[in-house]
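In: please work out how this folds:
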Amino acid sequence: MGATGPVHEALAALPLVDHHCHGIVTAEPDRAGFESLLTEGEPWPGISPFDTPLGLAVRRHCAPLLDLPRHAPADEYLARRAELGAREVDRRFLTAAGTEVFCVDTGYTPHPITTPGELARTAGATAYEVVRLESVAEAVAAAGVEPEAYPAAFRTAAEEAVRRPGVVAVKSVAAYRTGFDLDPARPPEALVVAAARQWLADGGRLADPVLVRHLLWTAVDLGLPLQLHTGFGDNDIRLHRVDPTHLTDWLHLTRGTIPVLLLHCWPYQRQAAYLAAVFEQVYLDVGLTLHHVGPARSRAILAEALEITPFRKLLYSSDAYGLAELYRLGALAFRRGLGELLQDLVDADELGLPDALRIAAWAAGDNARRLYGLPDPVPRSDRD
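Out: The predicted structure is shown next:
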């Protein structure tokens, strides 16, 4: 595998657009808190999340940024982290990621976390907001609404949310709530009202299939790019129901409307690639996956995602949440994996170097800038 070369050098220098991520916890985590943020599951007695591919990657690739040797033991790592303090730790990892733009999902807050602006200031970057539509719907319900008024009230609240300064996209976590094997048709209002009546009486999260369909069609009406969690997540997901090909009929019905961004995708990166190859509006990333498999396996995931994906359809995301290390690892795994893949194709004369450099620049940030209408990057000479 190619370890060095012009593609690697170009990717190392390219500023990234992280088109889907979250904030960093504002309180310094103890060991149990830190380990809980290393896993999509729950830590089990006697099994440390440090003993996973992600845990090994933290000790290998993050320890040196804390002035520790590679593979430093977990106890030493956490002690040094506490010694430096959260602010310095966050600064080191965020600046090392080389991310110029963050698109931040603000709808997931099980812990107190940084705002998009705070994240951007720490990284010396720019941040935009992604509105999570389930959070909007649940806020409407919590504020009190009659079932007959729910469809219009949700739409109005969603329209107000996307008009906030800096909002560039919306997101749905339908994967967690119902899966994608839904009736693809827009539900009639009478059906939405009946479902809302039951939901408002029962309380809890929005997880009714009719209301999720209504939410997805409202996203179409809003006109902004729609991000959809796909594949790997915590144990709330029923993995067989989040294969993105379940969306095929809905994608047929929504052709010519909004971009649909399939997030993360593992183990369905090939299915997502198929959808990106046959539907003009579909894009994908393999964020979240990359820091969980670690830099050593990132090339394999990206190779499968890119087998048939048009090169203007691949975006970068970290899906980092909670720990600054995850922004660093996501960026490192992406740069290394894509660099190895493209460099080896160049070395085998299957790809010209100019084409490889264009593909690298597209995936690193240009595709996201085009899709979300973001400004072009500031030339390095102007930033210095």
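
In: C-alpha from now on. contacts and neighbour counts both.
Out: Noted.

In: which residues are in contact with residue 293?
Out: 53, 54 (CA atoms under 8 Å, 6 or more residues apart in numbering).

In: what do you get for the one 3 residues further on?
Out: If a contact means CA under 8 Å, 6+ apart, then residue 296 has 333, 337 as its contacts.

In: that one sits in which helix or strand?
Out: Remark: residue 296 resides in helix 295-305, with elements defined by DSSP states H and E.

In: what about the strands in the stretch 151-300 of the chain?
Out: Taking DSSP state E, counting those that start in this stretch to define them, one finds strands in the stretch 151-300 of the chain at 167-172, 226-230, 260-264, 282-284.

In: tell me which of those lies nearest to residue 68.
Out: For residue 68, the closest of the strands of the stretch 151-300 of the chain is strand 260-264, at 30.8 Å, according to CA to CA.

In: returning to what we had before: mind putting the strands of the stretch 151-300 of the chain into TSV with distance to residue 11 and mean neighbour count?
Out: As requested, the strands of the stretch 151-300 of the chain are exported to TSV (distance: least, CA to CA, whole Å; neighbours: other CA atoms under 10 Å):
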stretch	distance to residue 11	mean neighbour count
strand 167-172	25	23
strand 226-230	25	25
strand 260-264	21	26
strand 282-284	19	25
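
In: let me have those strands in TSV, extended by distance to residue 104.
Out: Output for the strands of the stretch 151-300 of the chain, formatted as TSV (distance: least, CA to CA, whole Å):
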stretch	distance to residue 104
strand 167-172	9
strand 226-230	12
strand 260-264	13
strand 282-284	17
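
In: out of these, flag the one nearest residue 114.
Out: Using CA to CA, these put strand 167-172 closest to residue 114, at 16.6 Å.

In: got the angle for that closest one vs strand 260-264?
Out: Calculated by axes from the mean of the first three to the mean of the last three CA atoms, to 10 degrees, strand 167-172 forms an angle of 70 degrees with strand 260-264.

In: list of residues touching the helix or strand containing residue 56?
Out: Assigned by DSSP H and E, residue 56 falls within helix 53-57. Helix 53-57 is contacted from outside by 38, 49, 50, 71, 291, 292, 293, 294, 295, 329, using CA under 8 Å, 6+ apart.

In: another sequence for comparison is provided below:
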Amino acid sequence: MPLVDHHVHGALRRDLTRAEFESSITESDRPVPAWISTFDSSLGFAVRRWCAPVLDLPPYADPSAYVERRRELGAAEVNRRFLGGAGVARFLVETGFRGEELLDPAGMAAAARAKADEVVRLETVAEELAGVAAADFAPRYAERLAERAGTAVGLKTVVAYRHGLDFDPARPSAREVTAAAGDWLRAGGGRLTDPVLLRHVIWAGVDSRLPLQVHTGFGDPDLRLHRADPLLLTGFLEQVEPTGVPVLLLHCYPYHRQAAYLAHAYPHVHFDVGLALNYVGAAASTVLAEALELAPYAKVLYSSDAWGPAELHYLGALLWRRAMSAVARAWAWPAGEAARVAEMMGSGNARRVYRLRES
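Out: Presented below is the predicted three-dimensional model:
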């Protein structure tokens, strides 16, 4: 069944050493200690079990042999095998984080022989405006966002990293935005963390009418996990609701049950479990089942949230399919109903929410 990966980043363009590969299969941003191997984790075991055969190695190949085989094949061939083998018909690629190291949407499409569209990160667009006058920040941001989002299918905010989801949900006034922009610009611009400007770019995103992705839950230590609980967005979601703009809560773990409640309660809210399935490995069916306890099935989307090694794009699809099949069996769904719901979550819901056309 072809999938639509509604939230994903590009695959790395270059070969990796073992140390680099091990650093790329953990969400920690700290150096991997010499006494530990990230291959000794749920994700590491999943790579050895499911990815090794794609590289012509036996399941559970030795990590050193695995990395050496990757380097022998080269990044382009590794990407071709894993991206092509994922069975993804369309990637919605978020390009705002270290995009220069990764395949862009066109590169992803070529490697996977699939389609790819762009999702624009709101904060990155603002950071491109360092040097404008404070009074010009808001109109220039609107112009730049319209330009960047002209061919995009969605927008994304990483306010969970820059402040936390416990932000004031109200739209800031023009005076507040100009004052905050002045402070930010005088400090040299750079990473956007000012809460007023973050609110401004998020509401500018809502005004664009494109679907809005929001990072929630699990991530690297740049965020504070207790401030990434999607329930903290309740006030914001209620203010967005009258606009009809779809809000998509990303990955959510360990708050996937909270995200399911929000999707249950609010018609414009959708969610996924994203990269959590890769990181929990063999427990993927448990996490997916918990996410589906309360959620309307029309509100759940597939994503890998893969960034970097193409193994993560491949495993995201494989583990989601296996987890979906396991849930359907455990819950005794008839085969026809299981296939119908899997198609909804795997591609149909994304095609509807993002208004994707085949051409």
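
In: TM-score for these two?
Out: Here the TM-score for the pair of chains, by TM-score structural alignment, normalised by the length of structure 2, is 0.96; 355 aligned residues with a CA RMSD of 1.2 Å.

In: the helix holding residue 56 of structure 1 against structure 2, how far on average?
Out: Compared with structure 2 after the fit, helix 53-57 of structure 1 shows a mean deviation of 1.0 Å (mean CA distance after the TM-score superposition for structure 1).

In: of the strands of the stretch 151-300 of structure 1, which approaches residue 351 of structure 1 most closely?
Out: Using CA to CA, the nearest of those to residue 351 of structure 1 is strand 282-284, at 22.0 Å.

In: output the residue interval of structure 2 matched by that closest one.
Out: Mapping strand 282-284 of structure 1 onto structure 2 (TM-score structural alignment) gives residues 269-271.

In: compared with structure 1, how much does the matching stretch deviate?
Out: For stretch 269-271 of structure 2, the mean deviation from structure 1 after alignment is 0.3 Å (mean CA distance after the TM-score superposition for structure 1).

In: quick one: the helices in the stretch 1-150 of structure 1, in order.
Out: 6-13, 31-36, 53-57, 74-84, 86-97, 116-123, 133-143, 150-162 (DSSP state H, counting those that start in this stretch).

In: and these as a markdown table, adding distance to residue 179 of structure 1?
Out: Listed next are these as a markdown table, based on distance: least, CA to CA, whole Å:
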| stretch | distance to residue 179 of structure 1 |
| --- | --- |
| helix 6-13 | 35 |
| helix 31-36 | 25 |
| helix 53-57 | 26 |
| helix 74-84 | 37 |
| helix 86-97 | 32 |
| helix 116-123 | 28 |
| helix 133-143 | 14 |
| helix 150-162 | 21 |
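
In: out of those, flag the one nearest residue 353 of structure 1.
Out: Closest to residue 353 of structure 1 of those is helix 6-13 (CA to CA; 7.7 Å).

In: what comes up buried for that closest one?
Out: For helix 6-13 of structure 1, a neighbour-count test (16 or more other CA atoms under 10 Å) marks 7, 8, 10, 11, 12 as buried.

In: with stretch 330-348 of structure 1 instead?
Out: Neighbour count says stretch 330-348 of structure 1 has 330-346 buried, by 16+ other CA under 10 Å.

In: what's the match for residue 38 of structure 2 in structure 1?
Out: With TM-score structural alignment as the criterion, residue 38 of structure 2 pairs with residue 49.

In: from residue 323 of structure 1, how far off is that match?
Out: Distance of residue 49 of structure 1 to residue 323 of structure 1, given as CA to CA, to the nearest Å: 14 Å.

In: again with residue 197 of structure 1
Out: Relative to residue 323 of structure 1, and taking CA to CA, residue 197 of structure 1 is found at 39 Å.

In: likewise for residue 206 of structure 1?
Out: Applying CA to CA to residue 206 of structure 1 and residue 323 of structure 1 gives a distance of 28 Å.

In: in terms of neighbours, single out the busier of those two.
Out: residue 323 (23 against 20; other CA atoms under 10 Å).

In: just give me the match in structure 2 for residue 153 of structure 1.
Out: Using TM-score structural alignment, the partner of residue 153 of structure 1 in structure 2 is residue 140.

In: how close does its match get to residue 204 of structure 2?
Out: For residue 140 of structure 2, the distance to residue 204 of structure 2 equals 12 Å [CA to CA].

In: neighbour count for the two, which is higher?
Out: Shown here are residue 140 of structure 2 and residue 204; by other CA under 10 Å, residue 204 has more neighbours (18 against 15).

In: translate the more buried one into the numbering of structure 1.
Out: Residue 204 of structure 2 maps onto residue 218 in structure 1, by TM-score structural alignment.

In: isn't that match right up against residue 156?
Out: No - using CA atoms under 8 Å as the test, residue 218 of structure 1 is too far from residue 156 to be in contact (10.2 Å).

In: next, count neighbours for the counterpart of residue 175 of structure 2 in structure 1.
Out: Matched to structure 1 by TM-score structural alignment, residue 175 of structure 2 sits across from residue 190. By other CA under 10 Å, the residues close to residue 190 of structure 1 number 11.

In: repeat for the one 4 residues further on
Out: By the criterion of other CA under 10 Å, residue 194 of structure 1 has 14 neighbours.
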